[in-house]
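Colleague: I would like the atomic coordinates for the input below:
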Amino acid sequence: MAKKRVTKPVEERRQEIIGTARVMFTENGFDATQMADISNKMKVAAGTVYHYFKSKTELLYAVIDEITSENTQEKQRLLNETEGSAIDRLKFIFTAFENGELHRDLSSGFLSDPAIIQYYLTKMASSYLLLFSSLIEQGNADGSWSCEYPTETAMFILQGMAGVMAKEQEHKDSPQESSKRIKVYTKFALRVLDVVK
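Modeller: Okay, the predicted model is just below:
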C-alpha cells in the first residue's frame, strides 16, 4: 500500500527546508551539500525544495536571514536585561562583539565565499539598525552622549563593524589581533557618538 502523502502548510514546509539546510550546510559545508541531499534528508520529493527555493544560493540566503534574525532577537533580549546607562549598554554590545558573539556564524563552513560573507554582513548591519538607533536615542535622553542623527550614526557604526569582520575574514586574524582591532574600533565609535561622560 502506497504511503499517504504528507501535506504541510506552506510556511511550515518552508521553515522545515531552511532548518534542514542550515544543519546540513553547517555539518557538511555549503559546496558539499546538494539540494537532493536536503530533500532526501526530509524524505520529500526532489522537486519540493525547488518549489520553495529556485537555487541552493537562494536557500542559503534564507538560512542567513534566519541566523541574523535570531542573533538580533537574542542581543535585544540581553540588552533589555542589562542595567545602567546607554553607554554601559553600548559597551556591553561591543564586549560581545569583541568576544566574537556577534559574528560566530562567520566560522561556519557555509560562510566561505566572499559574496556570501558580504551578504551576511550587510544583513547583520541592517538587522541591528533599530537596536542601535534606539540605544543612541536613549543615550541622548540620559546624557551618555549627544548625537544629532541617531539612525544615520547607527548605520555608520554598523557598517564599520561589518568592515572589521570582513577584514578579520580576509586576513585570518588571530584572536589577539582581532581583539585589538575591535578595541580600536570601539574607541572610534564612541568618539563618533560625541561621548560626554
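
Colleague: going forward, measure contacts between C-alpha atoms and count neighbours the same way
Modeller: Noted.

Colleague: which residues are in contact with the residue nearest the centre of the chain?
Modeller: Taking Cα atoms, centre = their mean, the centroid of the chain lies closest to Thr68, which sits 3.2 Å from it. Counting by Cα atoms under 8 Å, 6 or more residues apart in numbering, Thr68 touches Tyr120, Lys123, Met124, Ser127.

Colleague: and if we set it to 6 Å?
Modeller: Shown in contact with Thr68 (Cα atoms under 6 Å, 6 or more residues apart in numbering): Met124.

Colleague: in this structure, where's the longest helix?
Modeller: When every helix of the chain is counted residue by residue (DSSP state H), the longest turns out to be helix 56-81.

Colleague: after it comes which helix or strand?
Modeller: For helix 56-81, the following helix or strand on the C-terminal side (DSSP states H and E) is helix 86-98.

Colleague: show me what that following helix is packed against.
Modeller: Packed against helix 86-98, as judged by 3 or more Cα pairs under 6 Å, 6 or more residues apart in numbering; DSSP states H and E, are no other helices or strands.

Colleague: gap between Val44 and Thr57?
Modeller: Distance, Val44 to Thr57, by Cα to Cα, to the nearest Å: 20 Å.

Colleague: from Tyr128, how far off is Leu102?
Modeller: For Leu102 relative to Tyr128 (Cα to Cα), the value is 10 Å.

Colleague: to compare against the first, here's the next sequence to fold:
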Amino acid sequence: MRISKPREERRQEIVETARELFIAQGIDNTPVSQIVKTVGVAQGLFYYYFKSKDEIIAAVADHIMDSIERSINSSLERKDMGFNQRITMVVDMFLASFGILDEGTGKVTSLVYSSQLYDIIKARLTNTTTDVINALMAEGTSSGALNIRHPELMVTLIIQGLAELIGNGLRERSVILDLIEQGLNLPENSLQ
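Modeller: Below you'll find the predicted structure:
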C-alpha cells in the first residue's frame, strides 16, 4: 500500500536522503535512482520535485546552509556562555552540521564528509561564519576577552584559511581550535 505524504514533506524527505547519500559517498557516486530507491518512491516523482540532479544538489546545499545558519545565529543569542565557549560552539555546530563531527560521540570523522558538497557551499559558509565571528569578535573586544589590532581582517584570514584547509582535508577539531586560538591570540587550550 502506497503512503501519500504532503508535497513539502515528501520534498524534504528526498532532500534529506540525498544529503545523507551525498555526504556518505559523494555527489558523483550518488545517482538519482539510488536516491529514489532509498526514499522508496518512483523516479518520476523525483522529477516532479526537481528538474535535474543539479537542482537536488542546490537544494541539499541550501538545506545544509539553512541548518548551519540557524544553529550559528542561535549561538549569538546565548548570553549564558562566555566568548570562548561560543566560539567553540560555532566551530562544533559547523563541523556537526556538515557531517565532519559525529554529534553522538563528539569525534571528528572523515568517512561521512563530501568535499564536493563542501566546495559547492564554501562561499556562503565562509560569509555566514565571518559575519557571526565578527559579531563575537566585537563582543570579545568590548569585554576585554580579545586584544587584536585588526579584528575584522583577522577573522577574514582565519575563516578563509580554515575554509581552504577544511576543503583540502583538515578534519582534526583540536587543530582547528588551536589555529583559531593562535589567530585570536587566545591562551592555549582556551577553546575546548
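
Colleague: just give the TM-score of the two.
Modeller: Here the TM-score for the pair of chains, by TM-score structural alignment, normalised by the length of structure 2, is 0.63; 176 aligned residues with a Cα RMSD of 4.0 Å.

Colleague: follow-up on the earlier one: quick one, the longest helix of structure 1 and helix 86-98 angle?
Modeller: Helix 56-81 of structure 1 runs at 140 degrees relative to helix 86-98, counting by axes from the mean of the first three to the mean of the last three Cα atoms, to 10 degrees.

Colleague: how far off centre is helix 56-81 of structure 1?
Modeller: Centroid separation for helix 56-81 of structure 1 versus its chain: 5 Å, with Cα atoms, centre = their mean, to the nearest Å.

Colleague: stretch 59-78 of structure 2 too?
Modeller: 8 Å.

Colleague: same question for stretch 156-176 of structure 2.
Modeller: On Cα atoms, centre = their mean, the centre of stretch 156-176 of structure 2 falls 12 Å from that of its chain.

Colleague: now do the buried residues in that stretch.
Modeller: Of the residues in stretch 156-176 of structure 2, Thr156, Ile158, Ile159, Gln160, Leu162, Ala163, Ile166, Gly167, Arg171, Glu172, Arg173, Ile176 count as buried by neighbour count, 16 or more other Cα atoms under 10 Å.

Colleague: nearest to Gly26 of structure 2, of those residues?
Modeller: Gly167 (13.9 Å; Cα to Cα).

Colleague: could I get the buried residue list for the longest helix along structure 2?
Modeller: Longest among the helix segments of structure 2 by residue count, using DSSP H, is helix 115-143. For helix 115-143 of structure 2, a neighbour-count test (16+ other Cα under 10 Å) marks 115, 117-119, 121-122, 125-126, 128-134, 136-137, 140 as buried.

Colleague: kindly report the same for stretch 172-191 of structure 2.
Modeller: Glu172, Arg173, Ile176, Leu177, Asp178, Ile180, Glu181, Leu184, Leu186, Leu191.

Colleague: which helix or which strand is home to the fourth one?
Modeller: Right, the one you point to is Leu177 of structure 2. Assigned by DSSP H and E, Leu177 of structure 2 falls in helix 173-183.

Colleague: that helix packs against which elements?
Modeller: Partner elements for helix 173-183 of structure 2 (3+ Cα pairs under 6 Å, 6+ apart): none found.

Colleague: hmm, back to that, tabulate the buried residues of stretch 156-176 of structure 2 (a markdown table), appending distance to Asn73 of structure 2.
Modeller: As requested, the buried residues of stretch 156-176 of structure 2 are exported to a markdown table (distance: Cα to Cα, whole Å):
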| residue | distance to Asn73 of structure 2 |
| --- | --- |
| Thr156 | 18 |
| Ile158 | 19 |
| Ile159 | 16 |
| Gln160 | 19 |
| Leu162 | 19 |
| Ala163 | 19 |
| Ile166 | 21 |
| Gly167 | 23 |
| Arg171 | 23 |
| Glu172 | 24 |
| Arg173 | 21 |
| Ile176 | 20 |
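
Colleague: which of the residues you listed fall in helices?
Modeller: Going by DSSP H, the helices hold Thr156, Ile158, Ile159, Gln160, Leu162, Ala163, Ile166, Gly167, Arg173, Ile176 from these.

Colleague: greatest separation within the residues you listed: which pair is it?
Modeller: Top of the distance list for these (Cα to Cα): Thr156 and Arg173, 19.3 Å.

Colleague: do you know how far the aligned partner of Lys8 of structure 1 in structure 2 is from Ser114 of structure 2?
Modeller: Under the alignment (TM-score structural alignment), Lys8 of structure 1 pairs with Pro6 of structure 2. Pro6 of structure 2 is 30 Å from Ser114 of structure 2, where distance means Cα to Cα.

Colleague: more neighbours: these two, which one.
Modeller: Shown here are Pro6 of structure 2 and Ser114; by other Cα atoms under 10 Å, Ser114 has more neighbours (22 against 7).
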